[in-house]
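Colleague: structure for this input, please:
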Amino acid sequence: MNPNVIFLNSFLDVSEETFEKLASISTFRKLEKGYQIDKPGEVPDKIYMLISGMVRAYLSSEKGKEYNKNFFMPFSFVGSLTALIKKKPSKLTYETLTECKVYELNFEEITRLCAEDIHISNLYNKVLERVFIKYEERQLEFISMDATERYLRLRKKISGIDDLIPQYHIASYLSITPVQLSRIRKKIDKN
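Modeller: Down below sits the predicted model:
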């Protein structure tokens, strides 16, 4: 079975007809490492279904320091959802950390299809529910776990993350310094 259909079915059973409607408004793209999908100050109009590679969402301070908000792995939807819904400039940058393969979808086309097709509307609602659940889980990690626990959980979620991306990206995501992360790694390796 098509892995894209399997992914969509993880939200809701998707018929062939529904899949074909979504496929008709999507474009397959290969994105190079370092490509910025969404940029701060720009109003996005696309959302991406990530099928290979890794993407990060981050916020830049006025001094240029980057704070990683999220990492995206296949299969997931990637894009500045708040900016898309509000039709306002993104506050975050979405950048590929590796070469990525994506399906690019025009957000207005998706919302148009939602108004016309209850199955696509239901799928959209399920995707939003999953986004909210992941957001809440991330918030709970910060209030209930220390840095070591957050790091171990991240390693469990993203197998081989230490080999995929630089240490400073992982440290930023955990809200610690690279030095703190190095100490945590050494402590884990000793145990």
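Colleague: CA only for contacts and neighbour counts going forward, please
Modeller: Noted.
Colleague: strands of the protein, start to end?
Modeller: 26-31, 36-38, 46-52, 55-60, 66-72, 76-78, 93-96, 100-106 (DSSP state E).
Colleague: which residue is nearest the middle of the protein?
Modeller: F72 (3.4 Å; C-alpha atoms, centre = their mean).
Colleague: please name the nearest non-neighbouring residue to that residue.
Modeller: Spatial nearest neighbour of F72, chain neighbours left out: V55 (5.0 Å); criterion: C-alpha to C-alpha, 6 or more residues apart in numbering.
Colleague: OK, contacts around the one you found?
Modeller: V55 makes contact with 71-73, 78, 94-98, 100, according to C-alpha atoms under 8 Å, 6 or more residues apart in numbering.
Colleague: just give me the longest helix of this protein.
Modeller: Counting by DSSP state H, the longest helix found in the chain is helix 118-144.
Colleague: just want the angle from that one to strand 66-72.
Modeller: With axes from the mean of the first three to the mean of the last three C-alpha atoms, to 10 degrees as the basis, helix 118-144 and strand 66-72 are set at 130 degrees to each other.
Colleague: remind me what helix 118-144 packs against, helices and strands.
Modeller: Here helix 118-144 touches helix 107-116, going by 3 or more C-alpha pairs under 8 Å, 6 or more residues apart in numbering; DSSP states H and E.
Colleague: one more, for comparison:
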Amino acid sequence: MKKQPLLDYINKHIDLTVEEKAFLTSKVKYRKYLKGQYIVQQGDVCKYECFVISGCTKTFFVDEQGQEHIVMFAIEDWWASDMGSYITQTPADFNVQCIENTEFIMFSYDDIEDLYREIPKLERFFRLIIERAFVASQKRLVRNFSLSAKDRYLYFKNQYPKIEQRIPQYMIASYLGITKEFLSKIKGQLLLE
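Modeller: Next comes the predicted model:
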């Protein structure tokens, strides 16, 4: 199992003993998904919190008109799931779909609870990760309400250059809350500046 990327990531935040690392790796699953496969779909209970080893995912919901709204992307060393569904073990509001062939280390709800009991500092680690995700989500809301579409695009381009190169423009447009045509217009204007 390719567990080293996860251990390296955790090691940036907390120190684990050899025994704790062994227990941790005994509780995780490794899985490969193909481009287009779903980790979770709206209405299903999210069974896993997933650490991305390689690949890329999008988290989105589909409204009543069938329109897709992307709320997040995840690449290497990021986490992917419907966190609300995972934490509450209730039906998911979001879909998480692979937009590249993707490899994950996955934590089931029951296994994460075992890890919290046996290695209390992991509970702190996951609290920090969830806090950061919450803050990022709130800041994104503020940007969406306060910045122009052009400025939202420039922020995305500067903040996530590795993502922009890997995903189709229509997905970036969905994430920004604009049409792909409007994104093309913005990019055209930027080339003239």
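Colleague: just to revisit the earlier point, looking at the strands of structure 1, which is buried most?
Modeller: strand 93-96 (a mean of 24; mean count of other C-alpha atoms under 10 Å).
Colleague: picking that back up, report the angle between the axes of the longest helix of structure 1 and helix 107-116?
Modeller: Using the same axes, to 10 degrees: helix 118-144 of structure 1 against helix 107-116 is 120 degrees.
Colleague: against structure 2, where does helix 118-144 of structure 1 fall?
Modeller: Under TM-score structural alignment, the counterpart of helix 118-144 of structure 1 in structure 2 spans residues 120-146.
Colleague: ok, now stretch 67-81 of structure 1?
Modeller: Counting by TM-score structural alignment, stretch 67-81 of structure 1 sits on residues 69-83 of structure 2.
Colleague: the matching stretch: end-to-end distance?
Modeller: Terminal residues of stretch 69-83 of structure 2 are spaced 17 Å apart (C-alpha to C-alpha, to the nearest Å).
Colleague: chain center to it: distance?
Modeller: In terms of C-alpha atoms, centre = their mean, to the nearest Å, the centre of stretch 69-83 of structure 2 is found 1 Å from the chain centre.
Colleague: show residues contacting that stretch.
Modeller: Taking C-alpha under 8 Å, 6+ apart as the rule, stretch 69-83 of structure 2 contacts 5-6, 9, 39-40, 46, 48-63, 92-96, 163, 171, 174-175, 177.
Colleague: now do the contacts for I158 of structure 1.
Modeller: By C-alpha under 8 Å, 6+ apart, the contact set of I158 of structure 1 is M73.
Colleague: could you report the distance from it to E116 of structure 1?
Modeller: Counting by C-alpha to C-alpha, the gap from I158 of structure 1 to E116 of structure 1 is 37 Å.
Colleague: S172 of structure 1 matches what in structure 2?
Modeller: Checking with TM-score structural alignment, S172 of structure 1 has S174 as its match.
Colleague: surely its match meets Q67?
Modeller: No: counting by C-alpha atoms under 8 Å, no contact exists between S174 of structure 2 and Q67, whose distance comes to 9.4 Å.
Colleague: name the residue in the two with the higher neighbour count.
Modeller: Comparing S174 of structure 2 with Q67 by other C-alpha atoms under 10 Å, the one with more neighbours is S174, at 18 against 10.
Colleague: how close does that one get to P168 of structure 2?
Modeller: 10 Å.
Colleague: tell me the spacing between F19 of structure 1 and K88 of structure 1.
Modeller: 29 Å.
Colleague: now S26 of structure 1
Modeller: Relative to K88 of structure 1, and taking C-alpha to C-alpha, S26 of structure 1 is found at 22 Å.
Colleague: equivalent analysis for I110 of structure 1, please.
Modeller: With distances taken as C-alpha to C-alpha, I110 of structure 1 is found 17 Å from K88 of structure 1.
Colleague: those two: which has the busier surroundings?
Modeller: A direct count of neighbours by other C-alpha under 10 Å for I110 of structure 1 and K88 places I110 higher, at 20 against 15.
Colleague: roughly how far apart are the more buried one and D45 of structure 1?
Modeller: I110 of structure 1 sits 11 Å away from D45 of structure 1, going by C-alpha to C-alpha.
Colleague: go on, Y168 of structure 1?
Modeller: With distances taken as C-alpha to C-alpha, Y168 of structure 1 is found 30 Å from D45 of structure 1.
Colleague: repeat that for F7 of structure 1.
Modeller: Distance from F7 of structure 1 to D45 of structure 1, by C-alpha to C-alpha: 22 Å.
Colleague: ok, D117 of structure 1 next?
Modeller: Applying C-alpha to C-alpha to D117 of structure 1 and D45 of structure 1 gives a distance of 21 Å.
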